[in-house]
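Colleague: Sharing a sequence plus its predicted fold:
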Amino acid sequence: MPERTDHPAGDQAGTATQVFVDHRELVFAIVYNMLGSVADTEDVLQETWLSWTGRTAHAQADRIDNPRAYLVRIAVNHALARRAAIARRRETYVGPWLPEPLLDEAAPDESAERAVRSESVSMALLVVLESLTPLERAVFVLHEVFGYAHTEIANVLDRSPAAVRQLAHRARAHVHARRPRYRAHPRVRQEATERFVRASLGGDIVALMEILAPDVTVWADGGGKAAAGLRPVRGRDKAARLLAGYATRRGSGLDIRYRRVNGDDSAVVFDGDAPYAVMVMDLTPDGEQISDVFIVTNPDKLTHVRRDAGTTAEEVSA
C-alpha cells in the first residue's frame, strides 16, 4: 500500500499514487464502517489500490472527472463482495462476535485527511449495523455517517435513486428502533467509563450494581482464543458477578489505559506489554447507567492496539 511521497510533475504513476493517498483515510473510514474489521478493511484498500492503478495505467488519471467518487465506488463494491466471506466466517465463529476495535491513534497536529478515520460510528451502533443487509448498511453508512446524497449513492451502487431511498428508509427505521438517536456528552461518558473500570477491576459489586442498568447486557468476544462466554450475559446481577471476576487478574499486573475507541471513551487493558482486552461501554438515554458492555479479548482483533499511548488509571485517580 503506498505511503505519501513526492513525485516529479507529469509523472502519471506518481499522480495516481498521490490521488489515492489523498483519499485513503476517507475510503478506510467508509469501508471499516461497512465491515467492522480493520484487517478486512486493509484488504479492501489493497484491492481498491490495484483496481485504481489498473485503471490509471491505461488512461491519464485526470481523465477521471471525480477521482474521489471513483475510488469510493470501487471500494464500496469491493467491500460488498467481501461481506459474503465475512458471513461465512461468522457461521463458525465461537461465541459473540464484536467489531474489531478502532483506536484513535491520531496526534493533534496530524492532517485533517487522517482525522477522517475517527468518523467511525460507535461500537454499539456497529453491532446494530450487523443486522442490516449489506446494501442497507452501505446506504446507511454513506448517507447517515458521511452525508452522501441519495443520487450520489445511486451512482456508487448502480441502483436507481428510488431504490436507494427505499433502502435508506428501511435501514434508518431499523437502526433507530434498536438504538435511539441519543449520544451522551463526552464528559459524562468519560466519568461513567472511569467509574465502571474502578468498580469492575476493583471487584466492587455494590458499585457495579449502582452503575449497571437493570437490563444491562455484557458482550464478550474471545473468538474461542481467549476467556469469554459463549453467549451474551443479560441482567444486572449476572453481569456484576461476571465483571467482578475480572478483578482476580488485577494482581497479575494488569495495566489500564483510557483511550478513545470508535469515537468513545473506553478502557484498554494490558497484561504486561500485550493487549488483554478492550472495554467499551454504552449508556442509557439519561446517561446515568451503563446499558451495554462490549469486551473484546480475541487477540486477532487486538493486533493494532499499542501500549505507548493513553491515560493510565493511576493518572486519572491522581
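Modeller: Cool, the structure landed.

Colleague: Please count neighbours and contacts with C-alpha atoms only from this point.
Modeller: Will do.

Colleague: Identify each buried residue in stretch 273-285, please.
Modeller: 274, 275, 276, 277, 278, 279, 280, 281, 282, 283, 284 (16 or more other Cα atoms under 10 Å).

Colleague: what comes into contact with stretch 273-291?
Modeller: 101, 123-124, 180, 182-184, 188-189, 192-193, 210-213, 215-217, 261, 264-270, 292-299, 302, 305-307 (Cα atoms under 8 Å, 6 or more residues apart in numbering).

Colleague: try it against this one:
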Amino acid sequence: MDQAQEFEAHRPRLFSLAYRMLGSATEAEDAVQDAYLRWHGTEPGQVVAPGPWLAKVLTNLCLNRLTSARAQREEYVGPWLPEPVRTDGGALGPMETAEQRDSVSLAVLVMMERLTPPERAAVVLRDAFDYSHRDIAGVLDCSEANARQLYRRAKQHLTDDKRKFASSQELGGELLTRFLAAAAEGAMQQLEALLADQVVAWSDGGGKVSAARRPVVGREMVARFLAGLFTRWVNEVRIEIVEANGAPVVLGWEDGELTSFGALEIGEAGITGIRLVRNPDKLTFLANQLPGLSQTS
C-alpha cells in the first residue's frame, strides 16, 4: 500500500474526528487535507503507527483552527449553528447507540463551543474514539493528570448544560411528522401541544438570508414563529425527511436547491429546542451528500 492509499484508509475516521472538533464539515475537509499534506511530506516507512500519528497531527490542526474560529464566531450575524451532515451513510462513524447519535447532534456540538479547544479535544478523543487518558496526553503534549483534568472539566460543563434527549430515534421521527403536519396546517393548538413551555428556536442565516437574529423563546412565541414560517413555505418549498447528525431532520428544497434544515431537540416535556440552518454556505456539504434529491420535483 502506497502513501496515498494508506491515508485514504484513514480518511473517514479523520473526517469524523475533525467534524466533531470543528462543527463544520467544510472546515473538517480542509483540516483533513492539511493533514494529508503533512503525511505526504514524510518519508515512506518513517511513521511507524500511521493512525495515532495522523490523529495527533489532525487534532493539533483543529486546535489551531478552533482558536481562530472563536474570533470569527463572535462577529457572526445571528445565532451560530454547526454545519449539518447526513449520518445514515456512516460519514461520522456508527450511529447505533443513543450516545453515538447525541455526540454529533447540533445541540451537543453547540455546547462543545463553550469548551476550551483542549477540553474539546479531550472529550472527543475519549468519548468518540475511546482514547485512554494516557493517549490523550500524548496527543495534547501534556501530562496524563492534566489530560484527566481536561476531560473531567469538559464533561462537567456538558453535563451541567445538557438537556435530556429522547433515546428513541422512532420517537423523534414520529414527533417530527406530527410537528410538520401541525406547522403546515397552522394548527396552533396541536403545534403548541408538542412544544415544551420554555422551548427555544434558533435560526442560522449568517446574515445571508432571512432568519431570526435572536432566539425565539416560549411555547406561544415559537408556535407563532413556526406557523408563519410554514405559511410562507406552503407553496414554495418541498419537504424531505432524512437522517442527519444522528436524528431524523427536515430539509426544505426550493427550485432544486437545499435552502433549509431543521432539527428538533426532544425532552420529557416535548420539543425543547428547534434549530434551523438557512445559511447557504452551511447547506452545500449536506446537499452534495444527497445525490438526486435536488433534481427531483
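Modeller: Received the coordinates, thanks. None of these values were measured; they are calculated from a predicted model.

Colleague: one step back: make JSON lines from the buried residues of stretch 273-285 of the first structure and add distance to residue 253 of the first structure and secondary structure to it.
Modeller: Shown next, in JSON lines, are these (distance: Cα to Cα, whole Å; DSSP: H, G, I helix; E, B strand; the rest coil):
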{"residue": "274", "distance to residue 253 of the first structure": "11", "secondary structure": "strand"}
{"residue": "275", "distance to residue 253 of the first structure": "12", "secondary structure": "strand"}
{"residue": "276", "distance to residue 253 of the first structure": "11", "secondary structure": "strand"}
{"residue": "277", "distance to residue 253 of the first structure": "14", "secondary structure": "strand"}
{"residue": "278", "distance to residue 253 of the first structure": "16", "secondary structure": "strand"}
{"residue": "279", "distance to residue 253 of the first structure": "17", "secondary structure": "strand"}
{"residue": "280", "distance to residue 253 of the first structure": "21", "secondary structure": "strand"}
{"residue": "281", "distance to residue 253 of the first structure": "23", "secondary structure": "strand"}
{"residue": "282", "distance to residue 253 of the first structure": "27", "secondary structure": "strand"}
{"residue": "283", "distance to residue 253 of the first structure": "29", "secondary structure": "strand"}
{"residue": "284", "distance to residue 253 of the first structure": "32", "secondary structure": "coil"}
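
Colleague: Which one of these is nearest to residue 159 of the first structure?
Modeller: residue 282 (35.0 Å; Cα to Cα).

Colleague: mean deviation of the helix or strand harbouring residue 70 of the first structure from the second structure?
Modeller: Using DSSP states H and E, residue 70 of the first structure sits in helix 67-91. Superposing on the second structure and averaging over aligned pairs (mean Cα distance after the TM-score superposition for the first structure), helix 67-91 of the first structure comes out at 0.9 Å.

Colleague: which strands and helices sit next to that helix?
Modeller: helix 12-35, helix 38-56, helix 134-140, helix 150-157 (3 or more Cα pairs under 8 Å, 6 or more residues apart in numbering; DSSP states H and E).

Colleague: Whatever helix or strand comes next after the last one vs the second structure - mean distance after superposition?
Modeller: Read it as helix 150-157 of the first structure. Where DSSP H and E defines the elements, the next helix or strand beyond helix 150-157 of the first structure is helix 161-178. Its aligned residues in the second structure lie a mean 0.5 Å from helix 161-178 of the first structure after superposition (mean Cα distance after the TM-score superposition for the first structure).

Colleague: Pull out the buried positions in the helix or strand harbouring residue 287 of the second structure.
Modeller: Assigned by DSSP H and E, residue 287 of the second structure belongs to helix 284-288. Across helix 284-288 of the second structure, burial judged by 16+ other Cα under 10 Å covers 284, 285, 286, 287.

Colleague: got the contact list for residue 103 of the first structure?
Modeller: The contact partners of residue 103 of the first structure, taken as Cα under 8 Å, 6+ apart, are 259, 260, 261, 262, 305.

Colleague: again, only this time at 7 Å
Modeller: 260, 261, 262 (Cα atoms under 7 Å, 6 or more residues apart in numbering).

Colleague: Aligned to it, what sits in the second structure?
Modeller: Superposed on the second structure with TM-score structural alignment, residue 103 of the first structure falls opposite residue 86.

Colleague: For that match, give its distance to residue 204 of the second structure.
Modeller: Remark: distance between residue 86 of the second structure and residue 204 of the second structure (Cα to Cα, to the nearest Å) = 18 Å.

Colleague: residue closest to the middle of the second structure?
Modeller: By Cα atoms, centre = their mean, the mean C-alpha position of the second structure lies nearest to residue 106, the distance being 4.2 Å.

Colleague: which non-adjacent residue is nearest whichever residue in the first structure pairs up with it?
Modeller: Counting by TM-score structural alignment, residue 106 of the second structure lines up with residue 123 in the first structure. Nearest residue to residue 123 of the first structure, sequence neighbours excluded (Cα to Cα, 6 or more residues apart in numbering): residue 262, at 6.1 Å.

Colleague: Next up, the contacts around the aligned partner of that neighbour in the second structure.
Modeller: Residue 262 of the first structure maps onto residue 245 of the second structure when the alignment is built from TM-score structural alignment. Residue 245 of the second structure sits next to 84, 85, 86, 87, 101, 104, 105, 106 when contact means Cα under 7 Å, 6+ apart.

Colleague: what about the first one, which SS state?
Modeller: Okay, so that is residue 84 of the second structure. coil (DSSP: H, G, I helix; E, B strand; the rest coil).

Colleague: wait, it sits on residue 284?
Modeller: No. Assessed by Cα atoms under 7 Å, residue 84 of the second structure is found out of contact with residue 284, at 9.5 Å.

Colleague: which element is residue 203 of the second structure on?
Modeller: Using DSSP H and E, residue 203 of the second structure sits within strand 195-204.

Colleague: re the thing from before, Throw the buried residues of stretch 273-285 of the first structure into a markdown table and include distance to residue 50 of the first structure, thanks.
Modeller: Shown next, in a markdown table, are those (distance: Cα to Cα, whole Å):
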| residue | distance to residue 50 of the first structure |
| --- | --- |
| 274 | 34 |
| 275 | 33 |
| 276 | 35 |
| 277 | 34 |
| 278 | 33 |
| 279 | 36 |
| 280 | 35 |
| 281 | 38 |
| 282 | 38 |
| 283 | 42 |
| 284 | 44 |
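
Colleague: From those, pick the one nearest residue 131 of the first structure.
Modeller: So of these, ranked by how close each gets to residue 131 of the first structure (Cα to Cα), first place is residue 282, at 18.1 Å.
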